[in-house]
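K.L.:
dropping a prediction and its sequence here:
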Amino acid sequence: MARPFRPFAVTRAGPNDHLGVLLSTYATSVILAATEGHEGEGGFHTPSITDFFPSAILFEGTIFQIDRLWIIRIIATIVLLSIFVIVARRAKVVPGRFQTGVEYLLSFVRVQIGEEILGKDNAKRFVPMLTTIFFTILAFNLTGVIPGLNLAATSRIGVPLLLALWVFVTYWAVGIRKHGLGGYLKANLFPPGVPWPIYFILTPIELLQILIIRPGSLMVRLVANMVAGHIMIVLCFAATQFFVVDSAGTGLMAFGALTIPAGIFVTLFEVLVAFLQAYIFALLAAVYISMSLEDEH
C-alpha cells in the first residue's frame, strides 16, 4: 500500500523536533486566534514592505520627493560629518575615549581592509574611498536601531546602488588604466591555463560577473540584511505591544516575557550586523579593486 502524503512530516525526527513543532503550532494558533478576537481593537500588526516606503512629506510624485527615509539619511550624514569635524578640531596628542574610538575605526579600515588587501602602496590611493564607504554604510545602518529613527537608511535600494556603482566604476577604471581596455578584458574574460573550449562557457560567466554579479551582490546583500533586520525588530516589539498592552488582563500577557528579551537580543544583533555589513562591503570593494590591479586573475 502506498504511503499517505504527509506534507509536514519530519524525517527521523526525535522527541525535541515533535515538541518544537507542537509548540510552534500552538503559539501560531494562539496569536491568530487573539488577532481575530481583537479585530477592530488594534490587533497584531505585522511589519510589511510598506514600512520602507513611507508617505511623502514634500514634492510627492516627483523625482525630488522627500519622505521619512530621506530625512533619516540627511540626519545620519550631518551627524557623521559633525563627528569627524569635532574630532579633527579637538584632536589631542593624548586622545580621549571618543577620539580614540574614531581613530581606531579609521586605523581599522586603513590597515585591516586597505593595506591587508591592496598592500601599503596601493592602499594609499584607495583608503579615502574605502573609509567613506565604511563609515557611510555604518552610520546609515545604525539608524535602524536608534529610537525615533527606527529605519536603516540603507534598507532601500538607492544608497546601496550608488555605492555599488562607485565600486564598479572604480575597479573598471583602475583595471583599464593599468592594463588598457583590451588587456583588462583579456585578463578577466580569458584566464590563462584554461583549455580553449572552456572559454565558450567561462567567458560569458566572467563577463556577467564583472558587469552585474560583483556590484549586484554588494547591493543586494546590504539591502537584504537591513530589510530582514528591520522586520525582525518590528515583529518582536509589535508582538510585545500586542501581548503586554493590547491583551492586558488575558493569558497572552505571559508571552510578553519572551518577546521583550527577544526584541532586545535582535536589536543588539542588528548593531553587530550594521558593523559587519559595513566591513564586508568595504572589504569586497578592496578585493575587486585588487583583482583589477593584478596581472592575472
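P.N.:
That came in fine, so what should we check first?

K.L.:
contacts and neighbour counts: CA atoms only from here.
P.N.:
Will do.

K.L.:
now for the one helix or strand Gly180 maps to, which elements pack on it?
P.N.:
Using DSSP states H and E, Gly180 sits in helix 158-189. Counting contacts by 3 or more Cα pairs under 8 Å, 6 or more residues apart in numbering; DSSP states H and E, helix 158-189 packs against helix 199-208, helix 214-240, helix 256-293.

K.L.:
right, so of the ones you listed, which gets closest to Leu80?
P.N.:
Proximity to Leu80 (Cα to Cα) singles out helix 256-293 among the helices and strands packed on helix 158-189, at 14.4 Å.

K.L.:
now for the closest one, which elements pack on it?
P.N.:
Applying 3+ Cα pairs under 8 Å, 6+ apart, one finds that helix 256-293 contacts helix 116-142, helix 158-189, helix 214-240.

K.L.:
rewinding a little: nearest to His38, out of the helices and strands packed on helix 158-189?
P.N.:
Nearest to His38, of all those, is helix 214-240, at 13.5 Å by Cα to Cα.

K.L.:
and the closest one with helix 256-293, angle?
P.N.:
Put simply, helix 214-240 runs at 170 degrees to helix 256-293, going by axes from the mean of the first three to the mean of the last three Cα atoms, to 10 degrees.

K.L.:
just the buried residues of helix 214-240, please?
P.N.:
By neighbour count on 16 or more other Cα atoms under 10 Å, the buried set for helix 214-240 is 214-216, 218-220, 222-223, 225-227, 229-240.

K.L.:
before we go on, here's another structure to hold up against the first:
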Amino acid sequence: MRTTILITSPDQWTAPGLELFEFSPIFLGGPEWLTKPVLIALLSSVIVIAVCWAAYAKPKIVPRGWQSVGEYAYTFVRDQIARPSLGKDADRWMGLLLTIFLTVLVWNLMGVVPFIQFPVAAHIDFPLALALSVYGIKLHLGVKHHGVRGYIRGIVHLPGLPGWAFALYAPIILAEVFITSLFTHVIRLFANMFAGHLLVAFFSYVGFWFLFEQLTPLGAGVGVIGVVVTIALTAFEMFIQFLQAFLFAMLAAMFIASGLHGSH
C-alpha cells in the first residue's frame, strides 16, 4: 500500500492533504490508468453483481438471506427514488436506477473498509463518468420523444410569462438543464466524499501521531480526542455515504423523467 501521509521530519506533524488522492500505477511500468481507485471500482462492480446474483437469480416465494436484502433494496429504490419522479414509467427504469444506487453506495462504503479506505467517488473521474451516462440518456430520451425543437420548447415553456421576462428566463433554464444539472450531479457526490475522506484522515492521523509517534502526557489527550472524533466522523460518514448514493440515484431518476416528459 502506498504511503499517503507526508512527514517533513521525525518530530514534525504534517496534516494529510491532496496526496491522499494521488495514486501511482499499481505495477511498476504498468499502464497509468491502472491505479488503486480503478481496482476498487472493479471490486465494487464485482460486489454489486454478486449481491444482485445472490438476491435475484433464484427468487423464492418466502425470501431469505440475500433475497431479503435484495428485495428491501429494490423496494426502497422503487418507492423512494423511481416512482416519485417517473410514476408509471418507474418499473422500466428500475434496473438502471437500482444499479446506480448500489454502485455508488458500494463506491462510498469502500472509504470505511479496512486496508482499502478510499471512497471511489472521491476521485472525480468516477462520478463524472456515471453522471455523463445519465446525462446522455436524458438528452437521448428528450430528442427521441419530443424532437430537438419540441424538447427545447418544453423546457422553456412557461405560460403567461411576459416577453421581457422570458428573455431572461429562457437562457437561465436552458443553462440549468444542459450545463448546471450535469455539474451539480457530479460535484454533489464528489465534494462530499472528498471532504469526508479528508476529515477522517486528518483526525485519524492526529490520534496516531499523538498516541504512537510522539506520545507525551500533554499530547495523549489530543490523541484521544483525535481517536474519538475519528470514530464519530466515521459513523457520520457512513450515513453521508448512504445519503449521497440516494441523492445521486434520485437526481438520475429526475433527469430521466425530464427527458421522457420533455420538461425541466
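P.N.:
Sure thing, it's come through. Model, not experiment: these values are computed from the prediction.

K.L.:
report the TM-score for the pair.
P.N.:
After superposition, the two chains reach a TM-score (TM-score structural alignment, normalised by the length of the second structure) of 0.90; 258 aligned residues with a Cα RMSD of 2.1 Å.

K.L.:
quick one on the thing from earlier: and the helix holding Gly180 of the first structure, which stretch of the second structure?
P.N.:
Taken onto the second structure by TM-score structural alignment, helix 158-189 of the first structure occupies residues 125-156 there.

K.L.:
what's the mean deviation for the matching stretch versus the first structure?
P.N.:
Its aligned residues in the first structure lie a mean 1.4 Å from stretch 125-156 of the second structure after superposition (mean Cα distance after the TM-score superposition for the first structure).

K.L.:
if we can go back for a sec, compile the helices and strands packed on helix 158-189 of the first structure into CSV and extend it with columns for distance to Leu32 of the first structure.
P.N.:
What follows is those, written out as CSV (distance: least, Cα to Cα, whole Å):
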stretch, distance to Leu32 of the first structure
helix 199-208, 45
helix 214-240, 12
helix 256-293, 16
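
K.L.:
do you know which of these lies nearest His18 of the first structure?
P.N.:
Of all these, helix 256-293 comes closest under Cα to Cα, at 20.7 Å.

K.L.:
start and end residues in the second structure for the closest one, please.
P.N.:
Using TM-score structural alignment, helix 256-293 of the first structure corresponds to residues 223-260 of the second structure.

K.L.:
who's in contact with stretch 148-158 of the first structure?
P.N.:
By Cα atoms under 8 Å, 6 or more residues apart in numbering, the surrounding residues in contact with stretch 148-158 of the first structure are 52, 69-70, 72-73, 137, 140-145, 159-160, 219, 222-224, 226-227, 230.

K.L.:
for stretch 166-176 of the second structure, that is, sorry about that
P.N.:
By Cα under 8 Å, 6+ apart, the residues outside stretch 166-176 of the second structure that reach it are Ile152, Ile155, Val156, His264.

K.L.:
so how far is Ser133 of the second structure from the nearest residue in space to the second one that is not next to it in sequence?
P.N.:
Nearest-residue entry for Ile155 of the second structure: Ser263, 4.6 Å, with adjacent residues in sequence omitted and distances by Cα to Cα, 6 or more residues apart in numbering. With the distance defined as Cα to Cα, to the nearest Å, Ser263 of the second structure ends up 19 Å from Ser133 of the second structure.

K.L.:
ok, back up a step: how about the helix holding Gly180 of the first structure: buried residues?
P.N.:
Residues of helix 158-189 of the first structure classed as buried under the neighbour-count rule (16+ other Cα under 10 Å) are 159-161, 163-164, 167-168, 170-176, 179, 184-185, 187-189.

K.L.:
same deal with stretch 243-259 of the second structure?
P.N.:
Burial within stretch 243-259 of the second structure, assessed by neighbour count using 16+ other Cα under 10 Å, is assigned to 244-259.

K.L.:
Val227 of the first structure pairs with which position in the second structure?
P.N.:
Using TM-score structural alignment as the criterion, Val227 of the first structure maps onto Phe194 of the second structure.

K.L.:
ok, the most centrally placed residue in the first structure to Ser155 of the first structure distance?
P.N.:
Most central in the first structure under Cα atoms, centre = their mean is Leu222, positioned 3.1 Å from the mean C-alpha point. Distance of Leu222 of the first structure to Ser155 of the first structure, given as Cα to Cα: 8 Å.

K.L.:
now do Phe134 of the first structure
P.N.:
Taking Cα to Cα as the measure, Phe134 of the first structure falls 16 Å from Ser155 of the first structure.

K.L.:
in contact with the nearest residue to Ala262 of the first structure once chain neighbours are set aside, which residues?
P.N.:
In space, and not counting its chain neighbours, Ala262 of the first structure is closest to Cys236: 6.5 Å by Cα to Cα, 6+ apart. By Cα under 8 Å, 6+ apart, the contact list for Cys236 of the first structure reads Thr259, Ile260, Ala262, Gly263.

K.L.:
fine, thanks again, bye for now.
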